[in-house]
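> Everything below, folded, please.
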Amino acid sequence: MPGPKGVPRADIVALLSEGHSDREIGRRLRTNPKRVGRIRAELGLPQYRPIPALSLEQAWSAQTEQLDDGHMRWTGYLREGTFPVLKHCGVDYAARRIAFLIAHGREPEGRVLAGCGWRECVAPAHVTDRPMRVQLNTQYAAIFGAAA
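Next comes the predicted model:
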């Protein structure tokens, strides 16, 4: 069944074999996605099934590097050159907030900072939120006094 001029069937078949959706092939080749669907059916190919996107935690893990000393380096995007940010499904997430959620199973309160002394660290076990820092400061003052 010949299609419109300029969109050879072989081009559609090639993109189908690469695993693209009918809509994507129609957009790329400027042809009707219904035509692509008909060709898919004629070839006995299954309906397009999108590959599930990585979870937020998987995407975060893919952009970290575990260091020998227990710290973790962010290898992904840095906003303003210093602030680690994960871009996932069109949304920006602070990398340390995700690390905190991984380690503690809850949303952090206030800013999340590396509590280990290395400012760039994003290791889940090293990040702290405001209530954790307040508690630590209170314990420190109780042990060493306010002057320490």
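> For the rest of this, base every contact and every neighbour count on C-alpha atoms.
OK.
> What segments of the protein are helices?
Along the chain, the stretches classed as helices by DSSP state H are 9-17, 22-29, 33-42, 56-61, 95-104, 130-144.
> Point out the most buried one among those helices.
Greatest average neighbour count among the helices of the chain goes to helix 95-104 (a mean of 21), per mean count of other C-alpha atoms under 10 Å.
> helices and strands around it, which ones?
The contact analysis (3 or more C-alpha pairs under 8 Å, 6 or more residues apart in numbering; DSSP states H and E) places helix 95-104 against helix 56-61, strand 83-88, strand 127-128.
> With Ile25 as the reference, name the closest of the ones you listed.
Closest approach to Ile25 among these (C-alpha to C-alpha): strand 83-88, 24.5 Å.
> and that closest one, how far from the chain's centre?
Relative to its parent chain, strand 83-88 has a centroid offset of 8 Å by C-alpha atoms, centre = their mean, to the nearest Å.
> Counting neighbours, which bits of that strand end up buried?
Judged by neighbour count (16 or more other C-alpha atoms under 10 Å), strand 83-88 contains these buried residues: Pro84, Val85, Leu86.
> ok, so of those, who is nearest Ala125?
For the buried residues of strand 83-88, the nearest to Ala125 is Pro84 (16.7 Å; C-alpha to C-alpha).
> If we ignore the residues flanking it in sequence, what's nearest that closest one?
Of all residues not flanking Pro84 in the chain, Leu78 sits nearest, at 4.6 Å (C-alpha to C-alpha, 6 or more residues apart in numbering).
> ok, now Ala103?
Nearest non-adjacent residue to Ala103, counting by C-alpha to C-alpha, 6+ apart: Pro124, 5.1 Å away.
> The structure of the following sequence is requested for comparison with the preceding one:
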Amino acid sequence: MPAVETRAQKWERVARLLKKEPISNMAAARQLRVDKAFVREVREGLGMSPYRLSRDQQNWERVARLLKKEPISNIAVARQLRVDKAFVRQVREDLGMRPFWLHRDQWTVVDFEALSVPVGGGHRLWRGRFSTTNVPMAGRSETAYRLAFRLLHGREPVGRCEGTCTRKACVAGEHQEDDVMRAAEPGRLSYQGMDLVAIRKALRGTPPYPRLRPEEKRMAFRLADPSLGVVAAAVPVIQLARRLGCCDQTIRRWRDEGVPA
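Below is the predicted model:
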């Protein structure tokens, strides 16, 4: 059975490597199979300066100042200071800072506008993180498209949230639409198997109202929002329940708690 390496032995291994050649904490940790925080501790114990990916000390200081000043993504720093994104990531690691993530509940219009830039034609381009497939991301799993939609309309997009313009990766909220907005388009007869003609008749017509399937009732409730243009004004709860073929308690619950997917 192999002997267990002591902390002092591990310290000596890391110290030898750090003294041997310029190497980042991450690279040393991977090479020696030790924790990155331990490598940083050894570097500090030896009185060594943090490893610079670039020899340009001025750039390192500029990036470090911006990272310390405010929560900001690596790509936003890279674009603002015109440096490589990998260099920003290295500086963040040298400083012992965690990767940047902005929780979805914290997003405000000010946050969104700080990480995006307006361009001609009412378009908006993302300055934050992109996925490996080049999708602008506002969090671990939320796209900047869905964030822009939510900030503009005050609700979560239903189904697919896609752009309506021809500008690639445009994140302008006005240029995003979801399943509800697509279903509200005048002249559309059906959407995802739902009979939009029957839904419009139920919302705007006279009795007898067509019988709607469960998914059509939910879509009809969403389309009862006057801002979508399907109805001219808000429909009272009891009348809307009668039109959709459900009880008024269901309509009140949907208004208070949201419509189930």
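> rewinding a little: out of the helices and strands packed on helix 95-104 of structure 1, nearest to His104 of structure 1?
Nearest of those to His104 of structure 1, taken as C-alpha to C-alpha: strand 127-128 at 9.7 Å.
> now that closest one: which residue numbers in structure 2?
Alignment of strand 127-128 of structure 1 against structure 2: residues 176-177, by TM-score structural alignment.
> and the matching stretch, how far from structure 1 on average?
Superposed on structure 1, stretch 176-177 of structure 2 shows a mean distance to its aligned partners of 0.5 Å (mean C-alpha distance after the TM-score superposition for structure 1).
> Identify the residue of structure 2 aligned to the residue nearest to Pro84 of structure 1.
Under the pairing rule here (TM-score structural alignment), the equivalent of Leu78 of structure 1 within structure 2 is Phe130.
> Also Leu16 of structure 1?
By TM-score structural alignment, Leu16 of structure 1 lines up with nothing in structure 2.
> hang on, isn't Leu16 of structure 1 packed against Ala41?
No: in this structure, Leu16 of structure 1 is not within contact of Ala41 by C-alpha atoms under 8 Å, at 10.9 Å.
> Break down structure 2 into its strands, ranges please.
116-119, 123-126, 162-163, 176-177, 190-191, 194-195 (DSSP state E).
> With distance to Ala76 of structure 2 and mean neighbour count added, can I get these in CSV?
Listed next are these as CSV, based on distance: least, C-alpha to C-alpha, whole Å; neighbours: other C-alpha atoms under 10 Å:
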stretch, distance to Ala76 of structure 2, mean neighbour count
strand 116-119, 9, 14
strand 123-126, 9, 21
strand 162-163, 22, 18
strand 176-177, 23, 21
strand 190-191, 39, 13
strand 194-195, 42, 16
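> Among the ones you listed, which comes closest to Lys19 of structure 2?
Taking the strands of structure 2 one by one with C-alpha to C-alpha, strand 123-126 is closest: 41.3 Å.
> so how far does the closest one sit from its counterpart in structure 1?
Mean for strand 123-126 of structure 2 is 0.7 Å (mean C-alpha distance after the TM-score superposition for structure 1).
> still on that earlier bit, can you report how many residues lie near the residue nearest to Pro84 of structure 1?
Residues near Leu78 of structure 1, counting by other C-alpha atoms under 10 Å, number 14.
> Okay, it and Ala53 of structure 1: tell me how far apart.
22 Å (C-alpha to C-alpha, to the nearest Å).
> ditto for Arg119 of structure 1
Taking C-alpha to C-alpha as the measure, Arg119 of structure 1 falls 30 Å from Ala53 of structure 1.
> now do Arg27 of structure 1
Arg27 of structure 1 sits 21 Å away from Ala53 of structure 1, going by C-alpha to C-alpha.
> before we move on, the earlier item: possible to save the strands of structure 2 as a markdown table with distance to Gln9 of structure 2?
Converted to a markdown table, the strands of structure 2 look like this (distance: least, C-alpha to C-alpha, whole Å):
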| stretch | distance to Gln9 of structure 2 |
| --- | --- |
| strand 116-119 | 49 |
| strand 123-126 | 48 |
| strand 162-163 | 56 |
| strand 176-177 | 58 |
| strand 190-191 | 67 |
| strand 194-195 | 69 |
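> For Glu12 of structure 2, find the nearest of those.
Evaluated with C-alpha to C-alpha, the strands of structure 2 place strand 123-126 nearest to Glu12 of structure 2, the distance being 45.5 Å.
> Indicate which one of the helices of structure 1 is closest to Trp74 of structure 1.
Checked against C-alpha to C-alpha, the stretch from the helices of structure 1 lying closest is helix 95-104, at 8.0 Å.
> what span of structure 2 lines up against the closest one?
Counting by TM-score structural alignment, helix 95-104 of structure 1 corresponds to 144-153 in structure 2.
> For the matching stretch, give me the average deviation versus structure 1.
Relative to structure 1, stretch 144-153 of structure 2 is 0.8 Å off (mean C-alpha distance after the TM-score superposition for structure 1).
> Minimum distance to Gly115 of structure 1: which of the helices of structure 1 has it?
Across the helices of structure 1, closest to Gly115 of structure 1 is helix 130-144 (C-alpha to C-alpha), at 8.3 Å.
> you'd agree Ala184 of structure 2 is up against Phe221?
No: Ala184 of structure 2 lies out of contact with Phe221 (C-alpha under 8 Å); the separation is 11.8 Å.
> Quick one: the buried residues of strand 83-88 of structure 1 as a markdown table, columns for distance to Trp60 of structure 1 too.
Supplementary listing: the buried residues of strand 83-88 of structure 1 in a markdown table, determined by distance: C-alpha to C-alpha, whole Å:
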| residue | distance to Trp60 of structure 1 |
| --- | --- |
| Pro84 | 11 |
| Val85 | 9 |
| Leu86 | 7 |
